[in-house]
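Undergrad: Sharing a model prediction with you, sequence too.
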Amino acid sequence: MRKRVEKSSKEKVDKVDSVIEEDNVNVTSKTADDYQCSGNLELDFTELCKLMGVKKIPSVKLKQSKPVMEHNQSQKSLESQRTTWSSEPCLEIELENEDQSKTVKISGWKVDDMMLQVLSRTLPSLSNFQCLHMWRVGLTDCTFASLRNTVSLCSNLRKVVLDGNPLPEQSYHLLIGEDSMLTDLSLRNSHIGEEGARLIGSSLSTVPTANKNLLSLNLAFNSIGDAGANHIAQGLRLNRSLLCLSLSHNQIGDEGATRLAEVLGPFALTHEEIVERRKLLIQVEQSVIQPSLVSLADSQDQPLSVRSSSSLDRLNKIAKNTTKKKDNPKKEEKPAPAQVAKKEEPKVVKKDDKVPRSQAGKIGAKDKNLPVSEQETVEVVETVIPLLDPGIVHTGGKVIHPGNTCLTSLNLSGNKLTEQSLKLFLSSLEGQGEGGLLRLSLNRNRFPSDCDIFLKIQEMMALRDPLNKNNTGQVEDEHGELKTTSAA
C-alpha cells in the first residue's frame, strides 16, 4: 500500500515538471515576429524590447495632452514639460485620451538599428499617432532609411522633428516626396549644406511634380548658404502648399536672398516651364484636366493671360458657370446631362479629405462650419496648377508669372543680408498686393536697425501680420522658435 502511494505521488510530480518544461519551451520559442501589437505603446514597446533582447530597455513616461489638463494647472504642466527631457534612454509619450498616444519624444540618446526595429513595429499600430520628435538621437544614413519607412507606415503622422541629426548623404528630402503626407518638418542644426538644400528644393517642386501637403519647414541653424538658398527658391516657384519657411542662421548673403525675393514677386517663366504650360493648356482643351483644377475664384476677377487661346477662354466660361450652378442650384431651368455633371464635379473632396487648408490661399478655420455646397467650392479654390495661374501675362517677349503668394511666413534672421537685398524684398512685397507674405523676419543681419528700407518693410509687415493686433506680435528667439512679445 505504501509503495502504491509513493508511486502515484511520483507520477504527479513528473506531470507537473513536464508541464512547466513545456511552458518554458513555449516562452523561449516566442519571437518578436510572433508578437501582435495591441496599440498600447507602453506595453508593446517594453514587450518587444524583451523579445528582441534589448539589454537596457528605455523607460516610458506618460503625460496627458494640454487639452486634457486642468486650466489651473496649465502653468505647472508647462514647467514639467521642460524638465522631462533626460539624457537617460527614455520615451516620452503624450496621450490625447487615456490610451491613445498622440506624440512620441526621444531625446539625447542614440537610437540604434535594433531600437528602430522596435519602433517600426510599435509606432504604425498607434491609431492616433500624429507627432514624432527625435532630437540628437545619432541617426545614420542606414537608420534614417529605416525611420523613413516607419514614417510612411504611420497613416496619421503629420509632424516630424529631427533636429540635431546630421546625415552624411543629406537625404532628408525623402521625407517630403510627392506622396508624403507630412505637414510639418523640422531639421534644425543638422549640418545641411548646398547638396541637402538642392534635394529639398527639388522635393518642394520641379516642373512636372510638387509636394502638396507640407505646410511648415524649419531649416534654421544649418549651412545652406547662397547656393543652397537658390535651390530652395527654385523649389518655391511652383510649390503652392508651403506656408512657413525658416532659413535663419544659414550664412545666406545677398545673392541667395535675391533669389528668394525674386520668387515672391513676378518672375519670368523658364523655357522648360513654358513648354510644360503649353502641354497643360492642350490637356485643358482636350478635357484631360478638369477645369475645377484651376482657381475659379481668381478666374472671375482677373482676365486670362492669353486672350487668343480658345482653351483659356472656354476655361474661364466654364469656371463662371460652375460657380453659378453651385451658388444658385434652384434657378437652373434645365439640369445638365448626367455625364457633364460628373465631369464638372470636383473629386478632390472624395479622394482625400486631408487636403491642406491653404494650398491656394489663406482659408480660415471656419471652413468646417460651412454648408456642404460652400465646402465644395472652397476645395475647388484650394486646388491650383501654378502654371495655369490666371495672373500670368505676356510682356516684352516673356511670360511673367505673378509669383509665389502662398508663402505667408519667411524667416531670414541671423544671416548676411545687406541693404542691397532689402530693396528687392521691398519691391516684391509691393508687387504682391493684398496676398503673399504676412510675416518676414530680417533681424540680426548686416544692415543697421534704423535703415530706411528695413523700417519700411517692418511697417508694411505690421499692417499685414494678423498676429500683430493690439500692439502684439511674434518674434523668433535664438533657437528659431516663435514667441509672443509686446511692441514697445
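TA: Thanks, I have the structure now.
Undergrad: Every contact and neighbour count from this point should use C-alpha atoms.
TA: OK.
Undergrad: give me every residue that touches the most centrally placed residue in the chain.
TA: With distances taken as CA atoms, centre = their mean, the residue of the chain nearest its centroid is T183 (2.1 Å). Taking CA atoms under 8 Å, 6 or more residues apart in numbering, we find T183 in contact with 158-159, 213-216.
Undergrad: Just the strands from the stretch 101-250 of the chain, written as ranges.
TA: Using DSSP state E, counting those that start in this stretch, the strands of the stretch 101-250 of the chain run over 101-107, 131-135, 159-161, 184-186, 216-218, 244-246.
Undergrad: Can you lay out these as JSON lines showing distance to N24?
TA: Shown next, in JSON lines, are the strands of the stretch 101-250 of the chain (distance: least, CA to CA, whole Å):
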{"stretch": "strand 101-107", "distance to N24": "33"}
{"stretch": "strand 131-135", "distance to N24": "37"}
{"stretch": "strand 159-161", "distance to N24": "41"}
{"stretch": "strand 184-186", "distance to N24": "46"}
{"stretch": "strand 216-218", "distance to N24": "51"}
{"stretch": "strand 244-246", "distance to N24": "56"}
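Undergrad: Throw those strands into CSV and include distance to L116 and mean neighbour count, thanks.
TA: Shown next, in CSV, are these (distance: least, CA to CA, whole Å; neighbours: other CA atoms under 10 Å):
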stretch, distance to L116, mean neighbour count
strand 101-107, 12, 21
strand 131-135, 12, 20
strand 159-161, 15, 20
strand 184-186, 19, 20
strand 216-218, 24, 20
strand 244-246, 29, 21
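Undergrad: so which of these comes closest to L43?
TA: strand 101-107 (11.9 Å; CA to CA).
Undergrad: Next, the angle from the closest one to strand 131-135.
TA: Angle between the axes of strand 101-107 and strand 131-135 is 10 degrees (criterion: axes from the mean of the first three to the mean of the last three CA atoms, to 10 degrees).
Undergrad: ok, structure two:
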Amino acid sequence: MQYSNRRLTKETLTTLDLSHNEIGDIGAQHLANILKNHQTLTTLELSHNRIENNGAQYLYDAYKENKTLIKLNLEGNPGSCCSTVSAAIQIRNDKSITKMDLHGKSIDDNAMKFLTDTLINNETIIELNLSQNKIGHIGAKYLSGLLQTNQMIFIMDLLGNHIGDTGTQYLANVLQNNATITELNISNNGISDVGVQYLADMLRNNTTMIALDLSSNAITDIGAQQLFNSLETNKVGL
C-alpha cells in the first residue's frame, strides 16, 4: 500500500487499477484517507480483493468528501456493502441513469442503508432491481423510508429476497399513500397470509399500483380471499 499512497499524492494521477490483489479493510482505509483530499483521481479499480464491510464503509465515507471520483469498482469483494458503495458513486455522478440493476449482488440489510441514503434525493432513477439478494425486513424498512421521500421510482423488483411478513408490513404502510410506485415484485419472499393482510389493507387506499407479483410465497385460500376483498374497493385495476 505504500506504493499506492505515493502515487495517489501526485496531482496528475486520474486512474488507479488495483484489481485482483490481496487488499483488505486496512488497505481500503489507507486509500480512503487519501481520497478525502485528492482532487484528480476519477477511476479507482479495486475489484476482486478482500475488502469487507468495514473497508466499504471507509471508502463510502471518503467518497462523500471527494468531489472528483467518478468510478469505484468493488466487484468481487466479500463485503456485502461493496456493490452498493459502487452503485452510490455511479448514481451521484451519472445523471442519465434511469434504471439501477443490482440483481444478485449479495446485498443484505447493512448494504441497503448505503443504497437508500444515496437514492433519497435522486431524481433520475425510475426502476430499481434488487432481485435475488439477501434483503430482510430491516432492509425493507430502509426501503420504506426511501419511498416516503423519493417520488421518482415507479418500478421495484424484490424477487427472491427474505423480507417476510414484517418487511411486507413496512412496505405496505408506506405504499398506502405512495403515488409513484406502479409495479412491485415481491415474489418468493416468504410472505404468508399475515403479510397479505397488510397488502390488502394497502390496496384499499392505493391509487397508483397496477402490477403486484406475489407468486411463490406461502399464501393460502385465506390470504387470497383477503386480497380479493380489497380489490372490491381498490380504484386501480391490478
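TA: Thanks, I have it. Note that the structure is predicted; figures quoted are calculated from it, not measured.
Undergrad: rewinding a little: how about the strands of the stretch 101-250 of the first structure, which one is nearest L41 of the first structure?
TA: Comparing those by CA to CA, strand 101-107 comes nearest, at 7.1 Å.
Undergrad: picking that back up, with C244 of the first structure as the reference, measure out to the residue nearest to the centre of the first structure.
TA: Distance, T183 of the first structure to C244 of the first structure, using CA to CA, to the nearest Å: 11 Å.
Undergrad: and if you look at L407 of the first structure?
TA: With CA to CA as the criterion, L407 of the first structure and C244 of the first structure are 6 Å apart.
Undergrad: got it, and K279 of the first structure?
TA: K279 of the first structure is 31 Å from C244 of the first structure, by CA to CA.
Undergrad: repeat for R464 of the first structure
TA: For R464 of the first structure, the distance to C244 of the first structure - CA to CA - is 15 Å.
Undergrad: Skipping its backbone neighbours, what lies nearest the aligned residue in the second structure for N213 of the first structure in space?
TA: Under the alignment (TM-score structural alignment), N213 of the first structure maps onto T180 of the second structure. Closest residue to T180 of the second structure apart from its sequence neighbours, by CA to CA, 6 or more residues apart in numbering: F154 at 5.4 Å.
Undergrad: Next: N211 of the first structure.
TA: In space, N211 of the first structure is closest to E178, 4.6 Å off (CA to CA, 6+ apart).
Undergrad: tell me the contacts of that neighbour?
TA: Per CA under 8 Å, 6+ apart, neighbours of E178 of the first structure: 203, 209-212.
Undergrad: Please pull up the equivalent of D193 of the second structure in the first structure.
TA: That one, D193 of the second structure, aligns with D226 by TM-score structural alignment.
Undergrad: okay, now that match: neighbour count?
TA: 21 (other CA atoms under 10 Å).
Undergrad: Quick check, it in contact with L247.
TA: No - taking contacts as CA atoms under 8 Å, D226 of the first structure lies outside contact range of L247: 11.2 Å.
Undergrad: Stretch 453-466 of the first structure corresponds to what range in the second structure?
TA: Going by TM-score structural alignment: stretch 453-466 of the first structure matches no residues.
Undergrad: Can you point out the buried residues in that stretch?
TA: 453-454, 457-458, 460-462, 464-465 (16 or more other CA atoms under 10 Å).
Undergrad: Which ones among those residues map onto helices?
TA: 453-454, 457-458, 460-462, 464 (DSSP state H).
Undergrad: Let me have the contacts of T183 of the first structure in TSV, extended by distance to C90 of the first structure.
TA: Putting the contacts of T183 of the first structure into TSV (distance: CA to CA, whole Å) gives the following:
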residue	distance to C90 of the first structure
R158	22
K159	20
N213	31
L214	29
L215	30
S216	27
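Undergrad: overlap between those and the second structure?
TA: Contacts conserved in the second structure for these, counting by both residues aligned by TM-score structural alignment, their matches' CA atoms under 8 Å: 158-159, 213-216.
Undergrad: any idea how far K105 of the first structure is from the residue nearest to the centre of the first structure?
TA: If you go by CA to CA, the gap between T183 of the first structure and K105 of the first structure works out to 18 Å.
Undergrad: ok so, going back, okay, and the common contacts of T183 and C244 of the first structure?
TA: With CA under 8 Å, 6+ apart as the test, T183 of the first structure and C244 both reach 215-216.
Undergrad: Which stretch of the second structure is the helix or strand hosting A297 of the first structure matched to in the alignment?
TA: Secondary structure from DSSP states H and E places A297 of the first structure in helix 296-301. Per TM-score structural alignment, helix 296-301 of the first structure has no counterpart in the second structure.
Undergrad: Check stretch 130-149 of the first structure too.
TA: Counting by TM-score structural alignment, stretch 130-149 of the first structure falls onto residues 98-117 of the second structure.
Undergrad: what sits up against stretch 157-170 of the second structure?
TA: Against stretch 157-170 of the second structure from outside (CA under 8 Å, 6+ apart): 128-141, 144, 184-192, 194-196, 198-199.
Undergrad: ok, back up a step: aligned counterpart of the residue nearest to the centre of the first structure in the second structure, please.
TA: Counting by TM-score structural alignment, the partner of T183 of the first structure is F154.
Undergrad: before we move on, what about T31 of the first structure?
TA: Looks like T31 of the first structure aligns to I34 there (TM-score structural alignment).
Undergrad: mind listing what its match touches?
TA: Counted by CA under 8 Å, 6+ apart, I34 of the second structure has contacts 5, 8-9.
Undergrad: What remains of the residues you listed once you look at the first structure?
TA: Shared with the first structure, among the contacts of I34 of the second structure: nothing (both residues aligned by TM-score structural alignment, their matches' CA under 8 Å).
Undergrad: Let me have the residues you listed in CSV, extended by distance to L158 of the second structure and secondary structure.
TA: CSV is the format used below for the contacts of I34 of the second structure (distance: CA to CA, whole Å; DSSP: H, G, I helix; E, B strand; the rest coil):
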residue, distance to L158 of the second structure, secondary structure
N5, 40, helix
L8, 39, helix
T9, 42, coil
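Undergrad: Any quick PyMOL command for the buried ones out of those residues?
TA: Selection command for PyMOL covering only the buried members of these, criterion 16+ other CA under 10 Å:
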select buried, resi 8+9
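Undergrad: okay if I get the contacts of I34 of the second structure as a markdown table plus distance to T233 of the second structure?
TA: What follows is the contacts of I34 of the second structure, written out as a markdown table (distance: CA to CA, whole Å):
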| residue | distance to T233 of the second structure |
| --- | --- |
| N5 | 63 |
| L8 | 61 |
| T9 | 64 |
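Undergrad: Out of the contacts of I34 of the second structure, the closest to L44 of the second structure would be?
TA: L8 (10.6 Å).
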